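**Q** Below are the sequence and a predicted model; questions follow.
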Amino acid sequence: MTMVARQGPEFEIGSFEFHGDTVTVVTNEQGSWAVLGQLCQNLTLDPNGQRQAIERKAWSEGKTCVMHVMLPGQSRVYPQFLIHERILPMWLANVTTSRIADEGKRLKVERAQVELADALYRYVTDETRRAVPVPKSREITAAAGPVPYREQAEILSILRPVLPEAYATATGKVIMARVMGERPELESSETPLYASTFLAEKGHKPKTVAKFQSGFGSRVSNRYFKVHGRRPGKIPGPAGSRIDQVAAYTEDDRPILEQVYQEIADIIDDFEGGGQLRMSA
């Protein structure tokens, strides 16, 4: 669903440079928004196709809007499709770079997948760059979450007993780094890794990931149990187009996922090639 963003005296348009390209940010009482058409132009992606892909995702509910704005270089306002800062990382993560034949364009998109969300976050939280003062009653939420950092830390403290230790430690480091204006740096034992994102990293199509992530995840969980004598902890994470309780692995567990993947890679490739092979856990 596309929502209509409210416009008023606190409406603000700004921009920042990202590797030579301009990224326009529209900010109102609901948060900060990026212009999808401009981002697609910067990354040589099809804006109509990307908009349709976004609107099909459950995570875009209430996080897109159409607003009349005038972008740099334009002489009048035009309706622009905007995506909220909170879903920009999800959108970029769902762009399949293996389909981009041109190496230069593919590398540009992959660089945006790694760096653009952090660049937008720094822009949104940098109060010194604003030409128009923001009323004190208005709070801009960062990509880290919808509540102030102090409250995030308090919530983490309350929930820590029921969270996997690696996840709790990583989350605490992220909160601290962003409070200090730094980029979070995590050890491999703290960096989250999910079965679905692992399959996506292999260049598989979204429908392939959706079909195989459950069976693949079950096999990985079983192998993890054989190695560690216990099941992996679970946290809210990506499960297709929704957020669900998923097994929480870390980069230290990647060898297990790689081992299991090699055992079923032919089955997955056959499915993508039009075959109908089935995989059991």
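**A** Right, received. Where do you want to start?

**Q** C-alpha from now on. contacts and neighbour counts both.
**A** OK.

**Q** quick one, what contacts L120?
**A** L120 makes contact with E85, according to Cα atoms under 8 Å, 6 or more residues apart in numbering.

**Q** A further structure is provided below for comparison with the first:
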Amino acid sequence: MHPGANAKNPTNLVPVSVPGAAPIMAVQQDGKEWASVTHICKSLGIDPKSQRRKLHAKSWATEVMMTLVADDGKEREMHLVDRRTLTMWLATIDAGRVAPEHREALEAYQAEAADALDKYFHSGGAINPRADEHQINALLRQAQMQMELCQAARGLIHEDHLEAKARIVLARGLGETPELEPATRPLYAQDYLAEKGLSDRQRKAKAGVFGKRLKKAYIDRHGREPEKYPLNLSNGQVRHVNGYTEADRPLMDEVWSTYFGEVLA
């Protein structure tokens, strides 16, 4: 494990486009590029924990744990590997062990990941200070359109969620870390379950029951149903789910400890 594990001043993960696959979430620290293992694993439908254990056992692997700002504006400790390790690790993933619907993405990562990181961090890209004028104008226009969508969504989406989204969009356009009020940060039930270290199978098995019990607990406490938030799915679709914020974390903790505190099977 790399000695510079925890960054004192969290920075943003940035999406690095890879043709034929979901973007690599990456960051540059001290002149070196680092890629999130967890995000790639989720894109490929493989278990991040088992891949992390595999990397720990490799003498050639250079890894770090960094506290970074995720896509939703929250700070999380994340497992990352450097560019060289990324290439070698991806080469060890057998396409035969990946679900058929993810094999094309795996092949794209194996062929394009290293070049994508190089092009982004050394030739300019999304919030990269080396971006050329055309790229900057395109990014500013994208941010403007997203802010216009946020404005149009007033009255349709919970105000706390809408404000958080707008702050994230604005921060990206400025190349800064979003300033979010902790208590109003959106907290999806599925993200809460992911923080519990559940495998994909365990999370899917518990998500429905946890969501129902959480909704009931919320109604009992507040006398109304939770409002809806838009959730961006990995396939690009948007699904509206019950909306909670960091202020509801204690309630989630209560539901978890009451109904799911047992040792996981």
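**A** Good, I have the coordinates. Keep in mind it's a predicted model, so treat the numbers as computed, not measured.

**Q** Now the counterpart of A171 of the second structure in the first structure. Nearest residue, chain neighbours left out?
**A** In the first structure, the position corresponding to A171 of the second structure is occupied by A177, as judged by TM-score structural alignment. Closest residue in space to A177 of the first structure, ignoring its immediate chain neighbours: P184 at 5.2 Å, by Cα to Cα, 6 or more residues apart in numbering.

**Q** show me where the stretch 151-281 of the first structure has helices.
**A** Ranges of helices within the stretch 151-281 of the first structure are 165-179, 195-201, 206-228, 254-272, based on DSSP state H, counting those that start in this stretch.

**Q** what's the spacing between the second one and its chain's center?
**A** Between the mean C-alpha point of helix 195-201 of the first structure and the mean C-alpha point of its chain there is a distance of 13 Å (Cα atoms, centre = their mean, to the nearest Å).

**Q** Give the aligned range of that helix in the second structure.
**A** Structural correspondence for helix 195-201 of the first structure: residues 189-195 of the second structure, per TM-score structural alignment.

**Q** And the contacts of the matching stretch?
**A** 203, 207, 211, 244, 252.

**Q** if I look at the residue lying closest to I140 of the first structure once chain neighbours are set aside, how far off is R51 of the first structure?
**A** Nearest in space to I140 of the first structure, with sequence neighbours left out and distances taken as Cα to Cα, 6+ apart, is G31 at 5.7 Å. Using Cα to Cα, to the nearest Å, we find G31 of the first structure at a distance of 20 Å from R51 of the first structure.

**Q** on that earlier part again, the match of helix 195-201 of the first structure vs the first structure, mean deviation?
**A** In the superposition against the first structure, stretch 189-195 of the second structure averages 0.9 Å from its aligned positions (mean Cα distance after the TM-score superposition for the first structure).

**Q** in that stretch, what's buried?
**A** With burial defined by 16 or more other Cα atoms under 10 Å, the residues of stretch 189-195 of the second structure counted as buried are 189, 193.

**Q** Quick one: residues contacting the equivalent of L163 of the first structure over in the second structure.
**A** L163 of the first structure maps onto I157 of the second structure when the alignment is built from TM-score structural alignment. When contacts are counted by Cα under 8 Å, 6+ apart, I157 of the second structure is found next to 227-230.

**Q** Next, check the residues you listed against the strands and list the overlap.
**A** Judged by DSSP state E, the subset of those located in strands is 228-230.

**Q** circling back: among the contacts of I157 of the second structure, who's most crowded?
**A** With neighbours defined as other Cα atoms under 10 Å, the most crowded of the contacts of I157 of the second structure is Y229; it has 23 neighbours.

**Q** Now render the contacts of I157 of the second structure as a markdown table, adding distance to V18 of the second structure.
**A** A markdown table is the format used below for those (distance: Cα to Cα, whole Å):
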| residue | distance to V18 of the second structure |
| --- | --- |
| E227 | 35 |
| K228 | 32 |
| Y229 | 28 |
| P230 | 25 |
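
**Q** Looking at the residues you listed, which two lie furthest apart in space?
**A** By the measure Cα to Cα, E227 and P230 form the most distant pair in those, at 10.3 Å.

**Q** coming back round to it: just give the number of residues close to the residue nearest to I140 of the first structure.
**A** G31 of the first structure is flanked by 19 other residues according to other Cα under 10 Å.
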